[in-house]
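*Asks:* Return atomic coordinates for the entry below.
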Amino acid sequence: MVARTGRRRLVGTAGVAGLATLALGGCQTQVSNGYLPGAVSDTGRLVTDLWIPSWIAVLGVGAITWGLIIYAAIRYRRRKDDDGSLPVQLRYNVPMELLYTVIPVFMIAVFFWYTARDEARLVETNTKKDLTVSVVAKQWSWDFNYVDSNVHETGVHTELDGTTGKRAQMPVLYLPVNKRVQFVLNSRDVVHSFWIPAFIMKMDIIPGKTNGFQVTPTQVGTFQGKCAEFCGAYHSQMLFMVKVVPQNEYDQEMARLKSIGNEGLIPVNVSREEMVPGDIQKIPAPARTESNR
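*Replies:* The predicted structure is shown next:
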């Protein structure tokens, strides 16, 4: 009976190990990226390079901790010949207490240093840029000002009702590949968050405060963008598309926007009532304040 039970456990363990192997083999790319999206920007690569070693260290500590727990449970389990007496009681163990104090403090200090270093890199905006895009968030869409080309793209709320073709109605942000872009982020109404998951970078947009960051797209393609801060009834539908294209295609898009009358930049403090197609030129420029200098 005991032998049969042991065989069942062995077969069960082998089965679980086999399923785990198949699962890991089927998602090798995700495991290698720490289950993050494949990085298509320099910021994404920076975050991934911090994320993966951090999880390796944490999993190592977890394996050691669980190993010690399991070892103690098996090694010092109660046996049939135990007389019921308690083991030797110790009030303290200085070497062990020092070990349990020094190692966590050291790990936290290392995590803090690398996190602070990479966070400073992510929000640093003094690096020489190739172009500037002013992003204006609004309930529940986006306006994109291409500052260097003096043109804009205006977005309207795209209601997702289950029908096809809705993606084509979303505002599109064009970016040239391998060019450093500085995003200037402002909100026209409430708190939003500018998020491009494939870039592995997002930043809150707060009314009355200008935020910003720089990023270099490193891969041509079409990616999804969205608001990552609950901003009202249609927050989940505050979407946009990002097209990373070669420089010549980017220049063609800038020329197209100019040809259809999207010349000029949309001010941040425009009210919803003023955002009428064709009346962009009539909108007065915003007053110069500390937040938009």
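*Asks:* C-alpha only now, for contacts and for neighbours.
*Replies:* Will do.
*Asks:* Give me the three-state assignment for the residue lying farthest from the centre of the chain.
*Replies:* When distances to the mean C-alpha position of the chain are computed (C-alpha atoms, centre = their mean), the maximum falls on Asp83, with 58.1 Å. Using DSSP: H, G, I helix; E, B strand; the rest coil, the secondary structure recorded for Asp83 is coil.
*Asks:* distance of it from Arg45?
*Replies:* Separation of Asp83 from Arg45 (C-alpha to C-alpha, to the nearest Å): 60 Å.
*Asks:* list the contacts for Leu239?
*Replies:* Under the criterion of C-alpha atoms under 8 Å, 6 or more residues apart in numbering, the contact list for Leu239 reads 141, 158, 170-171, 224-227.
*Asks:* try 7 Å
*Replies:* Leu239 is in contact with 141, 170, 225-227, counting by C-alpha atoms under 7 Å, 6 or more residues apart in numbering.
*Asks:* Nearest to Tyr234, out of those: which one, please.
*Replies:* Distances from Tyr234 to the contacts of Leu239, taken as C-alpha to C-alpha, are shortest for Ser141 (9.5 Å).
*Asks:* Please provide the structure for the following sequence as well, for comparison with the first:
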Amino acid sequence: MQSKRVPPKSRIRWAALPLGLAAVAVLAGCSPTELHGFLPGFVEDGTPATNQTDMVAGLWVNSWLVLLGVGVITWGLMLWAMIAYRRRKGQTGLPVQMRYNMPIEIFYTVVPLILVIGLFAFTARDQTILETQTEDPDVSIIAIGKQWAWDFQYNGDAEDGSDAVWSMGIQAQYDGAGNVDESQLPTLYMPVDQTVQIQLESRDVIHSFWIIDFLYKKDMYIGKENFWSFTPTREGTYAGKCAELCGEYHSAMLFNVKVVSADEYESYLASLRAEGQTGNINDQYDRLSNLPGTGSTEGDD
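*Replies:* Coordinates of the predicted model:
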């Protein structure tokens, strides 16, 4: 009895089914870390560091998946062309030259255009969300970059800054083995689950404010104020640094961020107030008060 021939399209569908099921099974077995592309900012249960972290990670991972798919198709077509159109034994001369294959030319013009427009649209959408500032944040902070450390001012309700408190930092201090003394790093405090707006300023050159686990950074300029609004969603200690080459000791321009409970945050502000670190810091200090690598405590005020 003659067997019935399976149509090519049916064969393709039956081949795609197990591949799709395998892909679903692989993705289902991925941890939150793997699903977020091994980016920082997430813990084992997938909780993000801020209300924006998941969105940034999604844009990054989905963009790479699309680009990887384009790469696989392109590499596959290249390999197929090398095998299918290779020179056979006994062949001489050049193969038949083809020109003006309009369907193919339209395909490789339109598809990349759609990809570029799509990537631009999703990036513009997410950037608009990231750059939208909270009109009435729960917490208002001024972060000031300087060669090569950070000052942080926690604003109150007074317009003249008279009820603000501040902390003044120095650059990273290293021991004999080259390890950073974490206890001496400038530390920025934030309350968890409260809206935060950070005003970014520079005292000298261009710096860049980068909290690594928050997956976002913004530049700091002299004479231009930048703002960043977000909500920390997980308590913990996060590393920060300057991401703009700003001079000889740029690598020592480090800081920490502590996201704490509301009570602990208020307790920290009270400790700064008790130490007399009140008022507006902006006009009080212009440059770093110690000289890197010398142990000197003399500097420009």
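*Asks:* Need the TM-score between these chains.
*Replies:* After superposition, the two chains reach a TM-score (TM-score structural alignment, normalised by the length of structure 1) of 0.79; 250 aligned residues with a C-alpha RMSD of 2.3 Å.
*Asks:* hmm, back to that, what lines up with the residue farthest from the centre of structure 1 in structure 2?
*Replies:* Under the alignment (TM-score structural alignment), Asp83 of structure 1 pairs with Gln91 in structure 2.
*Asks:* now Ile205 of structure 1
*Replies:* Match for Ile205 of structure 1 (TM-score structural alignment): Met220.
*Asks:* The stretch 51-200 of structure 2: strands as residue ranges?
*Replies:* Taking DSSP state E, counting those that start in this stretch as the test, the strands found in the stretch 51-200 of structure 2 are 139-146, 149-154, 165-168, 187-191, 196-202.
*Asks:* Out of those, indicate the one that is most buried.
*Replies:* Among those, strand 149-154 has the highest mean neighbour count (mean count of other C-alpha atoms under 10 Å), at a mean of 25.
*Asks:* Which residue range of structure 1 does that strand align onto?
*Replies:* Strand 149-154 of structure 2 covers residues 141-146 of structure 1 once aligned (TM-score structural alignment).
*Asks:* Now find how far off-centre that stretch is within its chain.
*Replies:* 20 Å (C-alpha atoms, centre = their mean, to the nearest Å).
*Asks:* mean per-residue distance, that stretch to structure 2?
*Replies:* For stretch 141-146 of structure 1, the mean deviation from structure 2 after alignment is 0.5 Å (mean C-alpha distance after the TM-score superposition for structure 1).
*Asks:* Show residues contacting that stretch.
*Replies:* 132-137, 151-157, 171, 173, 238-239, 265-266.
*Asks:* ditto for stretch 129-139 of structure 1
*Replies:* Residues outside stretch 129-139 of structure 1 that contact it (C-alpha under 7 Å, 6+ apart): 142-148, 179-189, 192, 268.
*Asks:* try 6 Å this time
*Replies:* 142-147, 179-188 (C-alpha atoms under 6 Å, 6 or more residues apart in numbering).
*Asks:* just so I have it, where are all the helices in the stretch 101-250 of structure 1?
*Replies:* 247-259 (DSSP state H, counting those that start in this stretch).
*Asks:* give the contact list for the residue positioned nearest the centre of structure 1.
*Replies:* Centroid-nearest residue in structure 1, with C-alpha atoms, centre = their mean: Ile200, separated by 3.6 Å. Shown in contact with Ile200 of structure 1 (C-alpha under 6 Å, 6+ apart): Gly44.
*Asks:* From Lys166 of structure 1, how far off is it?
*Replies:* From Ile200 of structure 1 to Lys166 of structure 1 the distance is 24 Å (C-alpha to C-alpha).
*Asks:* same deal with Val184 of structure 1?
*Replies:* Computed as C-alpha to C-alpha, the Val184 of structure 1 to Lys166 of structure 1 distance reads 27 Å.
*Asks:* can you check Leu122 of structure 1 too?
*Replies:* According to C-alpha to C-alpha, Leu122 of structure 1 and Lys166 of structure 1 sit 33 Å apart.
*Asks:* what's the answer for Tyr76 of structure 1, then?
*Replies:* In terms of C-alpha to C-alpha, Tyr76 of structure 1 sits 64 Å off from Lys166 of structure 1.
*Asks:* again with Leu99 of structure 1
*Replies:* 58 Å.
*Asks:* likewise His235 of structure 1?
*Replies:* Distance from His235 of structure 1 to Lys166 of structure 1, counting by C-alpha to C-alpha: 16 Å.
*Asks:* cool, Thr154 of structure 1 as well?
*Replies:* As for Thr154 of structure 1, its distance to Lys166 of structure 1 is 16 Å (criterion: C-alpha to C-alpha).
*Asks:* just Ile64 of structure 1 next, same as before
*Replies:* Distance from Ile64 of structure 1 to Lys166 of structure 1, by C-alpha to C-alpha: 51 Å.
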